[in-house]
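**Student:** need coordinates for the following:
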Amino acid sequence: MTFEETMRELERLGTAQTRKTYLRHGAPEPVSGVNFGPLGVLKKRIGTDGVLARALWASGHTEARFLATMVVDAPEMPWKELDAWAKGLDWYGLTPVFVSNVVLRSPHAVKALTWTQSKSEWVGQAGWQSLSALLTKTALLAGEDLLPWLKRIEQELPGAKNRVREAMNGALIAVGSTGGAVQAAALATAKRLGKVEVDQGDTACETPDATEYILKIQARKEAKAKAPAKKPAAKKAPAKKAPAKKPAASKRTRARA
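**Tutor:** Next up, the predicted model:
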């Protein structure tokens, strides 16, 4: 599909209700109002198209940018371009989509953690959400010393920008979910920080309590470990075929007298 065809399709797929929802959550104009179901279908039609993805991203259109993260060839993006996309983020709702669809598929995913040092609200948010995603969805940070991250969170979260605070709170939960001594340190950090306040705007969204979520994750892990392993279903023996019936002997007709 060409850029023009794609933009026309986005306009066609939009609904007033979804547009209203995006705007309420702070999405920048232009917005067509296309939710992720139709975007997923459109992504399948397009496949991977780096040229189209770059044009969609450059458009600044909300759903076009969502779609750009879906069709870009993330494993082939050089760091310089990935970093440029991060610096082009313009609202909190785009950031997790960018992290999930692009950063986690990039060979530069761990390098994205440098964004945690950014003074930009959206770039900083992307950095801390990348930390959460790397801890919960990959093994790239397995064996890494996570205590310095807890120290930074405790020191920097109180004075961080709104959505960076939210992302740092999520990172605290992700670090704590790794278990062991790190989990104990994360719980202690959460206790000292207290309730994290995030302005969620005109939405019903709530900021998760780090202590509560870490303990819930631990409880789920313990329950899973105690659960008896499911036995593999026994394979049914193939049904024996009934022996073929012998054809009935033909009756000889008597010779007529």
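**Student:** switch to C-alpha atoms for all contacts and neighbour counts from now on
**Tutor:** Will do.
**Student:** for A167, see how far away G88 is.
**Tutor:** The spacing between G88 and A167, counted by C-alpha to C-alpha, to the nearest Å, is 18 Å.
**Student:** these two: which is more packed in?
**Tutor:** A167 (25 against 14; other C-alpha atoms under 10 Å).
**Student:** that one is in what secondary structure piece?
**Tutor:** helix 162-176 (DSSP states H and E).
**Student:** list the buried residues of that helix.
**Tutor:** 162-176 (16 or more other C-alpha atoms under 10 Å).
**Student:** excluding covalently adjacent residues, which one is nearest to the most centrally placed residue in the chain?
**Tutor:** The centre of the chain sits closest to S100, judged by C-alpha atoms, centre = their mean, with a distance of 4.2 Å. Counting by C-alpha to C-alpha, 6 or more residues apart in numbering, S100 lies nearest to A133, which is 7.4 Å off, once chain neighbours are set aside.
**Student:** compare with the first, here's sequence two:
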Amino acid sequence: MAETTLTGTTVAEVLAELAELEDPKTREVNERHGDDHGVHLSKLRALAKRLKTQQDLGWQLWQTGDTAARLLAILICRPKAFERDQLDAMLRQARGPKVHDWLVNYVVKKSPHCEELRRAWFADPDPVVASAGWALTTDRVAAKPEGLDLTRLLDMIEAQMKDAPDRLQWAMNHCLAQIGIEHAEHRARAIDIGERLAVLKDYPTSAGCTSPYAPAWIAEMVRRQHDR
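**Tutor:** Modelled structure (predicted):
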């Protein structure tokens, strides 16, 4: 029997509702991006809004291993309630891009363990885990760069990004662009690295969207800053 939460909602009931929200076309689109679930995110968010914050239920949903359940768990959990080792284990279990991204951005960034985990993950030999460390570093580059060695970050990007696995490469490229956007003294070198490595130069970009190619990304965001 599924454990009942304080609100009376059980894991089994939530999983049944998620199953009813499953849409084959949504699953097909998601699977092309590496995410094995078929629940439209707007419906997932609506369900989370109805359930409200429920740490115990969220933890139980996470432990099911189901991708949609884990996304819902992230939306209804209490980020500051997790211990450091819990978050580390959860990230290592989160192999799908969307679960990984939401866990880092919606939970870890709000955790008191964020900086400790950033440093640990940044140096992790697992490229998926390391990509989380780079994502958190990119956030610091923009919001709290004090104490970061931006020259060393650029050295690492220059030496490693070209041959990095996709998820790690994307995270390093974002960090490269953020350094160029936020720190004028490093902008020329960031652009030069981007041009020489040409990572994501040919990435398909929809009309009206900014290319992830770092030199183009930097140029566009700096232009917007000047136009303010």
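**Student:** quick one on the thing from earlier: now the helix holding A167 of structure 1 on structure 2. Mean distance?
**Tutor:** After superposition onto structure 2, the mean distance of helix 162-176 of structure 1 to its aligned counterpart is 1.3 Å, using mean C-alpha distance after the TM-score superposition for structure 1.
**Student:** which part of structure 2 matches that helix?
**Tutor:** Aligned by TM-score structural alignment, helix 162-176 of structure 1 falls on residues 166-180 of structure 2.
**Student:** now find how far off-centre that stretch is within its chain.
**Tutor:** With C-alpha atoms, centre = their mean, to the nearest Å as the basis, stretch 166-180 of structure 2 stands 12 Å off its chain's centre.
**Student:** so where do the helices sit in the stretch 51-200 of structure 1?
**Tutor:** 62-71, 79-87, 95-101, 121-137, 147-156, 162-176, 180-193 (DSSP state H, counting those that start in this stretch).
**Student:** what does I193 of structure 2 correspond to in structure 1?
**Tutor:** I193 of structure 2 maps onto T189 in structure 1, by TM-score structural alignment.
**Student:** am I right that that match is in contact with R152?
**Tutor:** No. Using C-alpha atoms under 8 Å, T189 of structure 1 makes no contact with R152, being 10.4 Å away.
**Student:** who has more neighbours, these two?
**Tutor:** Higher neighbour count among T189 of structure 1 and R152: T189, with 20 against 12, using other C-alpha under 10 Å.
**Student:** against V182 of structure 1, how distant is the nearest residue to that one once chain neighbours are set aside?
**Tutor:** Closest residue to T189 of structure 1 apart from its sequence neighbours, by C-alpha to C-alpha, 6+ apart: E154 at 6.4 Å. E154 of structure 1 is 14 Å from V182 of structure 1, where distance means C-alpha to C-alpha.
**Student:** next one: L42 of structure 1
**Tutor:** L42 of structure 1 sits 42 Å away from V182 of structure 1, taking C-alpha to C-alpha as the criterion.
**Student:** try R163 of structure 1
**Tutor:** 24 Å.
**Student:** and for R152 of structure 1?
**Tutor:** The gap separating R152 of structure 1 from V182 of structure 1 is 14 Å, by C-alpha to C-alpha.
**Student:** what is the neighbour count of W217 of structure 2?
**Tutor:** Going by other C-alpha under 10 Å, the residues that sit close to W217 of structure 2 add up to 21.
**Student:** now do the one 4 residues further on
**Tutor:** When counting by other C-alpha under 10 Å, one arrives at 17 neighbours for M221 of structure 2.
**Student:** and it, which helix or strand is it part of?
**Tutor:** Judged by DSSP H and E, M221 of structure 2 forms part of helix 214-227.
**Student:** mean deviation of that helix from structure 1?
**Tutor:** Once fitted to structure 1, helix 214-227 of structure 2 is off its aligned match by 0.5 Å on average (mean C-alpha distance after the TM-score superposition for structure 1).
**Student:** which part of structure 1 matches that helix?
**Tutor:** Going by TM-score structural alignment: helix 214-227 of structure 2 matches residues 210-223.
**Student:** chain neighbours aside, what residue packs nearest to L91 of structure 2?
**Tutor:** Closest to L91 of structure 2 by C-alpha to C-alpha, 6+ apart is H100, at 6.6 Å.
**Student:** just give me the neighbour total for that neighbour.
**Tutor:** The burial count for H100 of structure 2: 20, using other C-alpha under 10 Å.
**Student:** counterpart of it over in structure 1?
**Tutor:** Counting by TM-score structural alignment, the partner of H100 of structure 2 is T95.
**Student:** and what of I76 of structure 2?
**Tutor:** In structure 1, I76 of structure 2 lands on V71 (TM-score structural alignment).
**Student:** no further questions, thank you.
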